[in-house]
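[1] I'd like to go over a predicted model; first the sequence, then the structure.
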Amino acid sequence: MQKNIIYKSLAATMVAAAFTACSVPGVVQKAENKNTPGSYTSTTVTDTTSTATVKWKEYFTDPNLQELINTALTNNQELNITLQEIEIAKSEVRARKGEYLPFVGVGAGADVTKASRYTTQGALERNIDIVDGKENPEPLQNYGASLRADWEIDVWGKLHNAKRAAVSRYLASVEGKNFMVTNLVAEIANSYYELLALDNQLQLVNQNIQIQTNALEIVKLQKESARVTELAVKRFQAQVLNTQSLQYEIKQKIVEAENRINFLVGRFPQPVKRSTDAFATLMPNIVKSGIPSQLLANRPDIKQAEMELAASKLDIKVAKARFYPSLSISGGLGYQAFNPSYLIKPQSIIYTLAGELAAPLINRNAIKAAYISANAKQVQAAYNYEQKILNAYIEVANQMSKIDNLQNSYSLKAQEVDALTQSINISNDLFKSARADYMEVLMTQRDALESKFDLIETKMQQMNAMVNIYRALGGGWN
């Protein structure tokens, strides 16, 4: 008999499902394109070694920089906020998992009721004896204790798919954290190298102030001997003042660079420990790009987009399952009596068992809207995934080209600095022998200073390119 009831229920479920499935809105999902070029250049590359697999402690060997990164990974507020978002996503997985398990609860209660004698209930209580021919107690007390369970049978996988979507979003949040770590490491390294460059520019300015001050004293002596006019003295003096002013501009930039690092590290403004002496001799690391398809496994932002895409596909299944009937079972078992001493008697046992089959039939606009919205979000997620891949490829290609061009540029600028440095001595000698105008001396000194500034700037750009290619390849989070 019970088997027949079960079979009839299942048959009714299938009939209702067939009826409702006919009217599920038709939408088109987008298949993501994972194809990438074979290499970052026009030549064929077969070396699959990628710098992205190098740990950041091995990539950045400066102990001061390592200390800053270590502190930031512990204290950075934005990173800690993201870690809490991961905990939220983990709790969402636990919540979704609980939805397809039975909900079991226990309860106990007591109440008292005084029914009017001139009502149906009161008349029945007056004329029916409950125990040993005794009249019902008045007012009538009621005590009970029960165990109750409710369970939605996940016929269409709606609840399981919702849990799997939550797991994918949890994994996406972890990859989001990794991507934040990658960017945090790169930002600290870039700011650190900028700070070293500013220190070297400040040293260069101080050296030039001394050189220009000595030149000013020489011009004053020449003016006393009537070899030059007061105009030459004023022009040399103006150049000294201009360079001194530049000194304070650089000092302000140093303060801002230090505080930018302090913010990333999660501490209040303080001096940043560093060594500036070796900046001119720093050499960028040799970078191995591997092949573009490795970006899909190495870049945290691409893996995050991939997890979000997987979740969006599962959301479609969840939304589609809402068109089908849902089957739920509920039951309870307990004791109930008007006297606590009767609760242990078998006659006080109560139980319920019920099954419910429900399917949306009319006014399903909310379900249709959720289903259409889930499909649109899946298309969005697919485009976002493709965009992340394209962006990663372009970032790597740009940085690789930048590394090559900066290397050539640095070599030429170094030669320019040597030539202009020699021209300073030549112009000074010519000026002393009255074979050169003082303006030639001033212009030569200014050009030499600018070229040295450019050389330091190019060195900083080289180091930044080394950092950015590491980030672009997906390194820094491990």
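    Okay, I see it. For clarity, every value in this text was computed on a predicted model and none was experimentally measured.
[2] When you work out contacts or count neighbours from here on, use the C-alpha atoms and nothing else.
    OK.
[3] Need the three-state assignment for the residue nearest in space to the middle of the chain.
    Central residue of the chain (CA atoms, centre = their mean): residue 176, 3.3 Å from the mean position. When classified by DSSP: H, G, I helix; E, B strand; the rest coil, residue 176 comes out as helix.
[4] Strands of this structure, start to end?
    For the chain, the strands defined by DSSP state E occupy 103-113, 140-153, 326-337, 349-358.
[5] Take those strands and write them to a markdown table, including distance to residue 288 and mean neighbour count.
    As requested, those are exported to a markdown table (distance: least, CA to CA, whole Å; neighbours: other CA atoms under 10 Å):
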| stretch | distance to residue 288 | mean neighbour count |
| --- | --- | --- |
| strand 103-113 | 55 | 11 |
| strand 140-153 | 53 | 17 |
| strand 326-337 | 55 | 18 |
| strand 349-358 | 60 | 13 |
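[6] can you list these in TSV and add distance to residue 397?
    Formatted as TSV, the strands of the chain follow (distance: least, CA to CA, whole Å):
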stretch	distance to residue 397
strand 103-113	55
strand 140-153	52
strand 326-337	52
strand 349-358	56
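[7] Can you tell me which of those is nearest to residue 263?
    strand 103-113 (47.5 Å; CA to CA).
[8] the inter-axis angle of that closest one versus strand 140-153?
    Strand 103-113 runs at 160 degrees relative to strand 140-153, counting by axes from the mean of the first three to the mean of the last three CA atoms, to 10 degrees.
[9] Can you tell me what sits against strand 103-113?
    Applying CA atoms under 8 Å, 6 or more residues apart in numbering, the contact partners of strand 103-113 are 139-151.
[10] separation between residue 354 and residue 225?
    Distance, residue 354 to residue 225, using CA to CA, to the nearest Å: 117 Å.
[11] next one: residue 81
    71 Å.
[12] Kindly report the same for residue 353.
    In this view, residue 353 and residue 225 are 118 Å apart by CA to CA.
[13] Residue 400 now?
    From residue 400 to residue 225 the distance is 59 Å (CA to CA).
[14] neighbour count winner among those two?
    residue 400 (20 against 10; other CA atoms under 10 Å).
[15] Run a quick check on residue 325 versus residue 360, I expect a contact.
    Yes: using CA atoms under 8 Å, residue 325 is in contact with residue 360, at 7.1 Å.
[16] Residue 99 is in contact with residue 159, isn't it?
    Yes: contact criterion CA under 8 Å: residue 99 and residue 159 qualify, at 6.7 Å.
[17] So those two - more neighbours on which side?
    Per other CA under 10 Å, whichever of residue 99 and residue 159 has more neighbours is residue 159, with 22 against 16.
[18] What residues does the closest residue in space to the more buried one that isn't next to it in sequence make contact with?
    Among residues not flanking residue 159 along the chain, residue 100 sits closest, at 5.7 Å (CA to CA, 6 or more residues apart in numbering). Counting by CA under 8 Å, 6+ apart, residue 100 touches 151-154, 159-160.
[19] With residue 311 instead?
    164-166, 168-169.
[20] just checking, which of those belong to helices?
    Among the contacts of residue 311, the residues falling in helices (DSSP state H) are 164-166, 168-169.
[21] another one to put next to it:
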Amino acid sequence: MAGKRWRFVLAGKRDDAVGRRPRAAARLFPVAAAGLRCCCAGGKRCRGQHLSRKPSLRPRHASPANRFVERRALSPLRLADRKRDKRPLLRRSAIALIPFAAAACSFAPDHVRPAQPVPARYSDRLPDGPSIARIGWRDFFRAPELQRLIDAAMANNRDIRIATARVDQARGAWRIEGAPLYPQLDAVGTGSRGRTLYTLPGMGATAVDLRQVSAQLSASWEIDFWGRLRNLRDAARWEYLATEEARRAVATDLVAQVANGYLLEREYGERVALAQSSIATREDSLRIIRRRYEVGSGSKLDMTQAQTLLAQAQITLQVLEQDRAVNRNALALLVGEPVEIAPGPLGLTAVQDHLALPAGLPSDLLTNRPDVVAAEHRLRAANANIGAARAAFFPNISLTGGFGTMSTALDGLFKDGTEAWSFTPTIVQPLFNAGRLKGNLDVAKAQRDEAVASYERTVQAAFRDVSDALVRKQQLGLQIATTREMVGAQRERARLAQLRFDNGRSAYLEVLDAQRDLFDAEQALVRLHRAEIASVVALYAALGGGFVGQPTPPNSGERTP
């Protein structure tokens, strides 16, 4: 091969310019079986192209005669050049990916949950058992009548409707803040007509009528290099989740209020029954004492004391009926409709009181409280606002373009030659704004500090609510046991006092005092009984119970709804 001579036929002429250099040129143009013909008739420019050490894949002046050489002789070079072209392609691809890599950056601070300024565990030691906060309200409140009232309240209560409307508003704001992340496309139709004066040298002013109509598709997109738009969207998302937790807090509070109203109704029912029974007993006593007075065996003082005791019981009944009516009106306001509750005994079956609480109740159970979760969501939103405020210091890059038709008359709008288009990239770098951007950043940081303090205050308030409910539940149980013993003692005292009076061994004042104390003790026992159940309801609400299985917050990559 090294000693073989190669000849090139350029427009029918023989050229031995390659001489004995087959390694550089013979690979491209071996003409042992085929000639290389060119349309330039073998000019110097053509020979310089064909005989170059690094020729292009295709001759600058191609002709049909070269197709065979291109297919057979140039195929190895084509593969080699393709390999060499890969590295510039990779470099171009890397350069093209720089904007997308920049778009992934964010200036928002990393979220760190503030340390909870509360003890690690509650001081009260309670028996082990399932967590009360993980039980749905239908399983917790077992009375069918109470469940019906709660269902009606969830459907009709105006506070729930207001909270739900706020959730819908926040969801819409989230959608609004997420829309600028995507290109905006609009159909635009315009028409204008006017007259203007043109002054030409030597011709004076000339009036010219201007008419123009256009129809086009307009597109615009702000490239979110620095994460400003994404941080605004994230802030709106966390605000939406905070309003959702606020709605859950309203619902939890509503369930507790309805339950307490129902328990008060039961308490008033039992206290009214006690008052009515006491009134009947005192009426009988007054009738007996009056008969004694009439026959001369009793004193007028005893009769007036019996009348006073009866009047006190009647006043107590009237007050109870008043309070019962007020409570029923409040319950009707919560439920959203008139309330009719069948009379019945006040029993612990109204709530699932037999459920025990974990030993010491670790304070991380507070993370289930909706107000604590909402405060943390607002802290996340404040961090996102800081990222948006920081990104505002960097250039704003946007692309705007349009394509359509334009004409001076409406009937010629879609004729040939009326096409029009525009493309306008814009970059805006803030230079001077009198401290507006710095002020926005300072405001965002101050709002973050406020959100941190609000979160810590909410945690402290939640911890106090739970601690108070635990103390009440434990102490009320002791008070009920003591009051039961006192009621038994007062009942025996009243019996003995009545027996002494009947035997003439004491005045009626002793009976009066014993019956009054017994009535007060029985009323107190009913109040404590209701308060004990209410303390369980308060603990249930303080731990955020009532609504389990809530949706988890979407991650940062979730698309706007």
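    Cool, got the structure. Quantities reported herein were computed from a predicted structural model and do not represent experimental measurements.
[22] Would you pull the TM-score for this pair?
    The TM-score (TM-score structural alignment, normalised by the length of structure 1) is 0.86; 446 aligned residues with a CA RMSD of 3.1 Å.
[23] Please say which position in structure 2 the residue nearest to residue 159 of structure 1 maps to.
    Counting by TM-score structural alignment, residue 100 of structure 1 lines up with residue 181 in structure 2.
[24] any idea how far its match lies from residue 363 of structure 2?
    According to CA to CA, residue 181 of structure 2 and residue 363 of structure 2 sit 40 Å apart.
[25] Then residue 346 of structure 2?
    From residue 346 of structure 2 to residue 363 of structure 2 the distance is 32 Å (CA to CA).
[26] again with residue 115 of structure 2
    From residue 115 of structure 2 to residue 363 of structure 2 the distance is 12 Å (CA to CA).
[27] can you pull out the helices in structure 2?
    Going by DSSP H, structure 2 shows helices at 22-25, 44-50, 67-72, 75-103, 137-140, 144-156, 158-178, 228-295, 300-335, 370-391, 436-502, 508-542.
[28] now, of the ones you listed, which is deepest in the fold?
    Burial of the helices of structure 2 is given as mean neighbour count (mean count of other CA atoms under 10 Å); helix 370-391 ranks first at a mean of 26.
[29] What is the corresponding segment of structure 1 for that one?
    Under TM-score structural alignment, helix 370-391 of structure 2 corresponds to residues 300-321 of structure 1.
[30] The matching stretch vs structure 2, mean deviation?
    Mean deviation of stretch 300-321 of structure 1 relative to structure 2 after superposition (mean CA distance after the TM-score superposition for structure 1): 0.8 Å.
[31] Next: stretch 446-460 of structure 1.
    Average distance, stretch 446-460 of structure 1 versus aligned residues of structure 2 after superposition (mean CA distance after the TM-score superposition for structure 1): 0.4 Å.
[32] now stretch 195-214 of structure 1
    So stretch 195-214 of structure 1 averages 0.7 Å relative to structure 2 (mean CA distance after the TM-score superposition for structure 1).
[33] in structure 2, what residues pair with that stretch?
    Residue span in structure 2 matched to stretch 195-214 of structure 1, by TM-score structural alignment: 265-284.
[34] again with stretch 414-422 of structure 1
    Going by TM-score structural alignment: stretch 414-422 of structure 1 matches residues 484-492.
[35] Residues contacting that stretch, please?
    For stretch 484-492 of structure 2, with CA under 8 Å, 6+ apart as the criterion, the contacting residues are 514, 517-518, 521-522, 525.
[36] what's the closest of the residues you listed to residue 417 of structure 2?
    residue 525 (95.7 Å).
[37] Now the closest one: closest residue in space that isn't a chain neighbour?
    With sequence-adjacent residues excluded and distances taken as CA to CA, 6+ apart, residue 525 of structure 2 is closest to residue 483, at 6.1 Å.
[38] Surely the one you found touches residue 518?
    No: with contact defined as CA under 8 Å, residue 483 of structure 2 does not count as touching residue 518 (11.0 Å).
[39] Provide the aligned range in structure 1 for stretch 71-83 of structure 2.
    Using TM-score structural alignment, stretch 71-83 of structure 2 corresponds to no residues of structure 1.
[40] got the contact list for the spatially closest residue to residue 366 of structure 2 that is not a sequence neighbour?
    With CA to CA, 6+ apart as the criterion, residue 366 of structure 2 has its nearest non-adjacent residue at 6.0 Å, and that residue is residue 543. By CA under 8 Å, 6+ apart, residue 543 of structure 2 lies in contact with 132-133, 365-366, 368-369, 462, 466.
[41] Can you say which of these are buried?
    Among those, those classed as buried by 16 or more other CA atoms under 10 Å are 132-133, 366, 368-369, 462, 466.
[42] Most widely separated two among these?
    Using CA to CA, the two most remote members of these are 132 and 462, lying 15.4 Å apart.
[43] which one of the contacts of stretch 484-492 of structure 2 is nearest residue 388 of structure 2?
    Checking the contacts of stretch 484-492 of structure 2 against residue 388 of structure 2 with CA to CA, the nearest one is residue 525 at 59.9 Å.
[44] What's the match for that closest one in structure 1?
    So, by TM-score structural alignment, residue 525 of structure 2 is matched to residue 455.
[45] Residue 405 of structure 1 versus that match, what's the distance?
    Residue 455 of structure 1 is 14 Å from residue 405 of structure 1, by CA to CA.
[46] follow-up on the earlier one: now the helices of structure 2 in CSV, with distance to residue 404 of structure 2?
    Conversion of the helices of structure 2 to CSV gives the following (distance: least, CA to CA, whole Å):
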stretch, distance to residue 404 of structure 2
helix 22-25, 53
helix 44-50, 45
helix 67-72, 43
helix 75-103, 29
helix 137-140, 61
helix 144-156, 52
helix 158-178, 28
helix 228-295, 30
helix 300-335, 59
helix 370-391, 35
helix 436-502, 38
helix 508-542, 62
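[47] To residue 405 of structure 2, which of those helices lies closest?
    helix 158-178 (31.2 Å).
[48] mean deviation (superposed) between the closest one and structure 1, please.
    Mean for helix 158-178 of structure 2 is 0.7 Å (mean CA distance after the TM-score superposition for structure 1).
[49] Packing partners of that helix?
    Identification of packing neighbours for helix 158-178 of structure 2 by 3 or more CA pairs under 8 Å, 6 or more residues apart in numbering; DSSP states H and E yields helix 228-295.
[50] In this structure residue 302 of structure 1 contacts residue 293, no?
    No: counting by CA under 8 Å, residue 302 of structure 1 sits too far from residue 293 to count as a contact (11.3 Å).
[51] Would you mind finding the match for the residue nearest to residue 366 of structure 2 in structure 1?
    Mapped onto structure 1 by TM-score structural alignment, residue 543 of structure 2 lines up with residue 473.
[52] quick revisit: in structure 1, which of the contacts of residue 543 of structure 2 still touch?
    Among those, the ones still in contact in structure 1 (both residues aligned by TM-score structural alignment, their matches' CA atoms under 8 Å) are 132-133, 365, 368-369, 462, 466.
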